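1. this one's structure only:
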């Protein structure tokens, strides 16, 4: 339960798969909605002994027993959320129990996100001159995005589906003359639209922002032409039932019994009589405070990633955000300007609506769908430049790729350290090996090696895609190099010998 609000979402998922979908009268008591779930799930709030205290290892949390399955009352503050995501991730609790069931729920959520991220990246490769767009989308996959993708929280699915919807949409616009070539991208947009309509109430706002940014990235005439295409109209028609169901749920949830949850101390401070414009201005002023959370403030906002990780991603993100100011004509960056404006204004507007009742509850992770869209628009605008894939450009890219892979792994092991031994003022890396207080399944060291391998495979695949004929790993074993030279020389000698044989010799037995 080390992810933000994970106990509430896990309890909600277990309740949904057991038929407790709607919030009924008499189930909300001011601190959340009461549902009937297995006892090991109902007691997950007890795992929070380490929340907001990064010096406390996770060994203080009670064990989650597989035989603790009798029905009990669980409390969730996510009862009004759309049940689609929860029904999917809650399925393992019907056939499993205890900690294995919870890990299975996390795996389903992670695979669900991975499908949409894969669809989004695949769609971007169908752009004309796609290298910059793919590269900027990869930069937007910060440690925070990957961290959220491993937990039980619809916020992660929201980020992945928004990325997929926007990527597929711009590919369709880019191939407006013949949409038959990009039917998979069109299907990605349709599937992502239905998912976003049935994720969180705010998810449709991110979808609308993504569509607006996509339209502004191309000429209006092209957009009108696309929406007159029969394939696009069919895809739109297929999304209508799912979208209407999502809107229906939003209406039911907003008109149902109260669904009250208590926000953590220090986050909520309601101002029932304050003017709305003041909340809007305060939120605008706090916009830059959320940037570290785009990169990585893990756990329950209690574990920032190491400064090296922050510096590397800050440099990459600033370079991307400044690039449009240096490339003319500026009017060709309309999609970027609109996305940047939405990153400032839309969260401020949404938070202002809730200011009087709940106070300032906004977190940087809520805005990550817009952040991903923003960086992809930078990649779209850079397509007018030639993507350098030779000489010094390759050498510099190789260094940056290695650095990013190392930072991803450092962030991963740092979060494990936070739960295995805690983050103390004094360096305690050695205690990870000598006396760990808590261990994840398979052990932290094996998981780190596995994560490093996965990160480097991903980096290698991306590097080869961007720089054909080049490899990220350039170290060659001397033995293999010598063997290749010997085989090459032997082939040359055989070719010379064959060329010296008279043509009539081919008739001899």
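-> All right, it came through fine. Just so we're clear, the structure is a prediction, and the values are computed from it rather than from any experiment. Numbering: from 1, shown residues only.

2. Only C-alpha atoms from now on, for both contacts and neighbour counts.
-> Will do.

3. how close does the residue nearest to residue 411 when sequence neighbours are not counted sit to residue 313?
-> Spatial nearest neighbour of residue 411, excluding adjacent residues (C-alpha to C-alpha, 6 or more residues apart in numbering): residue 305 at 5.7 Å. Counting by C-alpha to C-alpha, to the nearest Å, the separation of residue 305 from residue 313 is 11 Å.

4. Residue 154 too?
-> For residue 154, the distance to residue 313 (C-alpha to C-alpha) stands at 25 Å.

5. Pull the contacting residues for the residue nearest to residue 411.
-> Contact analysis of residue 305 by C-alpha atoms under 8 Å, 6 or more residues apart in numbering lists 296, 297, 298, 411, 414, 415.

6. after the helix or strand hosting the last one, next one along is what?
-> Assigned by DSSP states H and E, residue 415 belongs to helix 392-420. From helix 392-420 onward toward the C-terminus, using DSSP H and E, the following helix or strand is helix 430-434.

7. Please identify the buried residues of that next one?
-> For helix 430-434, a neighbour-count test (16 or more other C-alpha atoms under 10 Å) marks residue 432 as buried.

8. now it, how far from the chain's geometric center?
-> Relative to its parent chain, helix 430-434 has a centroid offset of 31 Å by C-alpha atoms, centre = their mean, to the nearest Å.

9. try this one next to it:
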């Protein structure tokens, strides 16, 4: 997502919008009635996202389905009615964005023909290329010519899969059905988009085409964990979260380093390209840009250290008159899994 957002094109806007739409829908699905500003932000985010690419309305529908799935259709309807004018305005903004997207697509005749007779052949090819498309959803840069180190693909799969499985274990039956259904939707959408649209028309299926739906799953997983994680596991989860944060920061820097290395000295050039004489350098040379790329990694390490410190503080026995150290007495509120509008854990 970071790489695509740095390019001149609509993919970065589409991806960022899809993630923001899922975040807005999940925020609206929490137990408390959201304030007016949340409705306004959700409406603007979804309305703007609808205009990013021809397939963007599909991601808005998927994001809305996540929110409705977390609540139930009846509760979602009451939540919408209870939102009053801000909720009505948000719906109107989304409808305007969707209408604008459809009208623009029709006006430019951006309809891709589907050759139904070749659908079966396309499904076979889509299945054969699924592994490469999965790698691209993690990161293959350039013109699909700059892969990451193999270890990073395994590590990213482990992190995302671990979040998904943890949420599936602690979630309610509704959460599990939503997680499983979301994963199934991603797989089916990949097959259909690849077989019926991209492969048939000569574009070739790429991971970025399905990534807007895929990025919603980790966000849903974290929402379920923040809501359903038992209090007795909160401190351990915070320690694990510290590791996830630190590894993610290091992985992002490694990805930037891999892409930069390719254009500085080529795939077979020396690793420390910015210390020698690279064949290509950005304005100002590699040193300031490398230092700038280290800033997010350092911030991630600082966040990981803070999470670990909070976990240690939560498990430490109370000291003082009348205190009774009980390892199971701490509450999840001691660890800020969510920064505001926290809900009590349901056992």
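-> Done, it's in. Nothing here was measured: the structure is a model prediction, and the numbers come from that model.

10. Out of the contacts of residue 305 of the first structure, grab the one that's most surrounded.
-> Within those, most neighbours by other C-alpha atoms under 10 Å means residue 296, with 26 neighbours.

11. Provide a list of residues in contact with that one.
-> 142, 143, 144, 304, 305, 310.

12. For burial, what's the neighbour tally of residue 84 of the second structure?
-> Neighbours of residue 84 of the second structure under the rule other C-alpha under 10 Å: 12.

13. Then residue 410 of the first structure?
-> 19.

14. Show me what the helix holding residue 415 of the first structure is packed up against.
-> On a contact count with 3 or more C-alpha pairs under 8 Å, 6 or more residues apart in numbering; DSSP states H and E, helix 392-420 of the first structure meets helix 143-149, helix 307-326, helix 444-466.

15. What residue in the second structure is paired with the residue nearest to residue 411 of the first structure?
-> In the second structure, the residue matched to residue 305 of the first structure (TM-score structural alignment) is residue 148.

16. Generate TSV for the helices and strands packed on helix 392-420 of the first structure, with mean neighbour count as supplementary columns.
-> Shown next, in TSV, are those (neighbours: other C-alpha atoms under 10 Å):
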stretch	mean neighbour count
helix 143-149	22
helix 307-326	15
helix 444-466	16
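
17. Rebuild the ones you listed as JSON lines, extending it with distance to residue 109 of the first structure.
-> Output for these, formatted as JSON lines (distance: least, C-alpha to C-alpha, whole Å):
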{"stretch": "helix 143-149", "distance to residue 109 of the first structure": "7"}
{"stretch": "helix 307-326", "distance to residue 109 of the first structure": "26"}
{"stretch": "helix 444-466", "distance to residue 109 of the first structure": "18"}
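
18. picking up where we left off before, which two of the contacts of residue 296 of the first structure have the greatest separation?
-> Within the contacts of residue 296 of the first structure, 142 and 304 form the most distant pair, 12.9 Å apart (C-alpha to C-alpha).

19. Run a quick neighbour tally on residue 482 of the first structure.
-> What residue 482 of the first structure shows, counting by other C-alpha under 10 Å, is a neighbour count of 11.

20. What separation do you get for residue 217 of the second structure and residue 63 of the second structure?
-> Look at residue 217 of the second structure and residue 63 of the second structure: by C-alpha to C-alpha, they are 10 Å apart.

21. scratch that, residue 164 of the second structure
-> Where residue 63 of the second structure is concerned, residue 164 of the second structure sits at a distance of 17 Å (C-alpha to C-alpha).

22. that older thread, and the contacts of residue 305 of the first structure, which is closest to residue 362 of the first structure?
-> The shortest gap between residue 362 of the first structure and any of these belongs to residue 297, at 14.0 Å (C-alpha to C-alpha).

23. was I right about that closest one contacting residue 144?
-> Yes: Residue 297 of the first structure is within contact range of residue 144, at 6.9 Å (criterion: C-alpha atoms under 8 Å).

24. what range in the second structure does stretch 489-498 of the first structure sit on?
-> Stretch 489-498 of the first structure maps onto no residues of the second structure, going by TM-score structural alignment.

25. ok, residues contacting stretch 19-33 of the second structure?
-> Stretch 19-33 of the second structure is contacted from outside by 34, 38-39, 41-42, 45-46, 49, 59-60, 63-64, 66-68, 70-71, 76, 79, 82-83, 212, 215-216, 219-220, 223, 341, 343, using C-alpha under 8 Å, 6+ apart.
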